[in-house]
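Undergrad: here is my input, please return the structure:
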Amino acid sequence: DANSIRPGDVINSYSGKTIEVIDTDAEGRLVLADAINYTIKAFNPDQIIDLATLTGSSIGTLGYSAAAMFSDNDDMKDALSDIGYEAHERVWPLPLFDDFKSDLHSDIADVRNYSGKPIAGAITAAKFLEVFAEDHPAWLHLDIAGVAYSDSSYAKMKSATGYGVRLLTEYIKSIIE
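TA: Below you'll find the predicted structure:
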């Protein structure tokens, strides 16, 4: 289609930042970036937790045993780690090192949607989202690619696990109590 996004295109995000599209297959993070930014601007939440089957890289790092967790908020990370073990929906923290910021540098836009490097894909995807969280003090991203689908004796093929429902329910209960 002549109107489809192509590598090298620059698009506008909800935040007003421009994004250079490097990989058209990394489209989910574009939508999620807008959703995160919209949530901040429209609702000013105390905390934001997003879940997405964002990268195969998280599977390469953690397999099918835990979701990759990214945040600069240690209280949220610690609470979700503890609750994850109790709820049997484990998470594992990965870093948001500023070393990876330059991997998303663009000469023609505010940020690139993909580093193009064969390393640290889950980290650079989270760093991309962090740009649109705009320094929110309590933003946390869970890459659930490895835990969102599983084999089941009840299904003929891999099916959705519902990962995150127990984790977030128990987390919200812990905040309310």
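
Undergrad: going forward, measure contacts and count neighbours with C-alpha atoms only.
TA: Fine.

Undergrad: Gln81 against Asp74, yeah?
TA: For residue 81 the amino acid is Ser, not Gln. No. When contacts are counted by Cα atoms under 8 Å, Ser81 is not listed as touching Asp74 (10.3 Å).

Undergrad: want to put them side by side, so please do this one too:
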Amino acid sequence: MRTVVLASTSPYRLQLLRQLGIPFHVAPPLYEEQIDQQVAPELLVKHLAAHKAKSLAEKYPDALILGSDQVFADPRGFIHGKPGGLPQAAAQLREMVGKTHTFYTGISIYDAASGEGLTDYDTYSVTLRKLSSEQIHAYLEREQPFDCAGSFKIEGLGISLMERMEGDDYTTLIGLPLIKTVDFLAHFGVRVLV
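TA: Just a heads-up that it's a prediction; the model follows:
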């Protein structure tokens, strides 16, 4: 079986990839992501995911390297990333309340041996309930989702913030679209179910 490397420092992506039951290594990507508001979110996450995957090609010359990145766009089209701290997370959630936001998650698998790569993205939309400032702060203090785009952990208490969720693959919202991941791995000969 080919060596698979997850180019990520995200514990959420690590946990998702573990669900597939395949052996893999984890390494931080050698690429610093930057959000460019002039680029459409679907193109941005594909670009970031591909660069993360390719960034480890020299270190893992025979591996299949998986990169992923996520942003979300508000109804005005402004792109947001991870909040980084409590004040930013509170502002992010206050802005999101009562509105529908679309999360864009890019995925890329790069075959370092052949130079072939597959890159795509998936979307998932969420609408937050009407929440008071007290509810927002109580949630943030309890889960501290400061490393999550959108300032919530849907796999945790973040589900209580939701009024509605829409999409084809809920793992897209967590940070790694597993349906596409399984398809991409199969393309390179790595089968999840033998």
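
Undergrad: TM-score them against each other, please.
TA: Once superposed, the chains reach a TM-score of 0.28 (TM-score structural alignment, normalised by the length of structure 1), with 87 aligned residues with a Cα RMSD of 5.6 Å.

Undergrad: tell me where structure 1 has strands.
TA: Counting by DSSP state E, structure 1 has strands at residues 10-12, 18-20, 48-52, 67-71, 91-93, 111-112, 139-143, 149-150, 159-160.

Undergrad: in structure 1, which spans are helices?
TA: With DSSP state H as the criterion, structure 1 has helices at 28-43, 57-62, 74-86, 121-133, 165-176.

Undergrad: okay, those, which one's buried deepest?
TA: Of all the helices of structure 1, helix 121-133 carries the top mean neighbour count, a mean of 24, counting by mean count of other Cα atoms under 10 Å.

Undergrad: elements contacting it?
TA: helix 28-43, helix 57-62, strand 139-143 (3 or more Cα pairs under 8 Å, 6 or more residues apart in numbering; DSSP states H and E).

Undergrad: may I see the ones you listed organised as JSON lines, with distance to Lys173 of structure 1 added?
TA: Shown next, in JSON lines, are those (distance: least, Cα to Cα, whole Å):
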{"stretch": "helix 28-43", "distance to Lys173 of structure 1": "21"}
{"stretch": "helix 57-62", "distance to Lys173 of structure 1": "27"}
{"stretch": "strand 139-143", "distance to Lys173 of structure 1": "17"}
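
Undergrad: so which of those is nearest Ala68 of structure 1?
TA: strand 139-143 (5.0 Å; Cα to Cα).

Undergrad: so what does the closest one touch, helix or strand wise?
TA: By 3+ Cα pairs under 8 Å, 6+ apart, strand 139-143 of structure 1 packs against strand 48-52, strand 67-71, helix 121-133.

Undergrad: out of those, which comes closest to Lys41 of structure 1?
TA: Among those, helix 121-133 sits nearest to Lys41 of structure 1 (Cα to Cα), with 10.0 Å.

Undergrad: that closest one versus helix 28-43: what angle between them?
TA: On the basis of axes from the mean of the first three to the mean of the last three Cα atoms, to 10 degrees, helix 121-133 of structure 1 is oriented at 30 degrees to helix 28-43.

Undergrad: so helix 121-133 of structure 1 versus strand 67-71, what angle?
TA: Interaxial angle, helix 121-133 of structure 1 versus strand 67-71 (the same axes, to 10 degrees): 40 degrees.

Undergrad: could the helices of structure 1 be laid out in TSV, adding distance to Glu20 of structure 1?
TA: Shown next, in TSV, are the helices of structure 1 (distance: least, Cα to Cα, whole Å):
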stretch	distance to Glu20 of structure 1
helix 28-43	11
helix 57-62	21
helix 74-86	31
helix 121-133	12
helix 165-176	33
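
Undergrad: if we can go back for a sec, looking at the helices and strands packed on helix 121-133 of structure 1, which is nearest to Phe128 of structure 1?
TA: helix 28-43 (7.9 Å).

Undergrad: how about the helices and strands packed on strand 139-143 of structure 1 in TSV, adding distance to Leu32 of structure 1?
TA: Formatted as TSV, those follow (distance: least, Cα to Cα, whole Å):
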stretch	distance to Leu32 of structure 1
strand 48-52	8
strand 67-71	15
helix 121-133	7
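
Undergrad: what about the ones you listed, which gets the closest to Asn37 of structure 1?
TA: The nearest among those, by Cα to Cα, is helix 121-133 at 5.5 Å.

Undergrad: now the angle from the closest one to strand 139-143?
TA: 150 degrees.

Undergrad: on that earlier part again, nearest to Thr169 of structure 1 among the strands of structure 1 would be which one?
TA: If we rank the strands of structure 1 by Cα to Cα, the stretch that ends up nearest is strand 48-52, at 12.1 Å.

Undergrad: tell me the buried residues in that closest one?
TA: Neighbour-count burial for strand 48-52 of structure 1 flags 48, 51 (criterion: 16 or more other Cα atoms under 10 Å).
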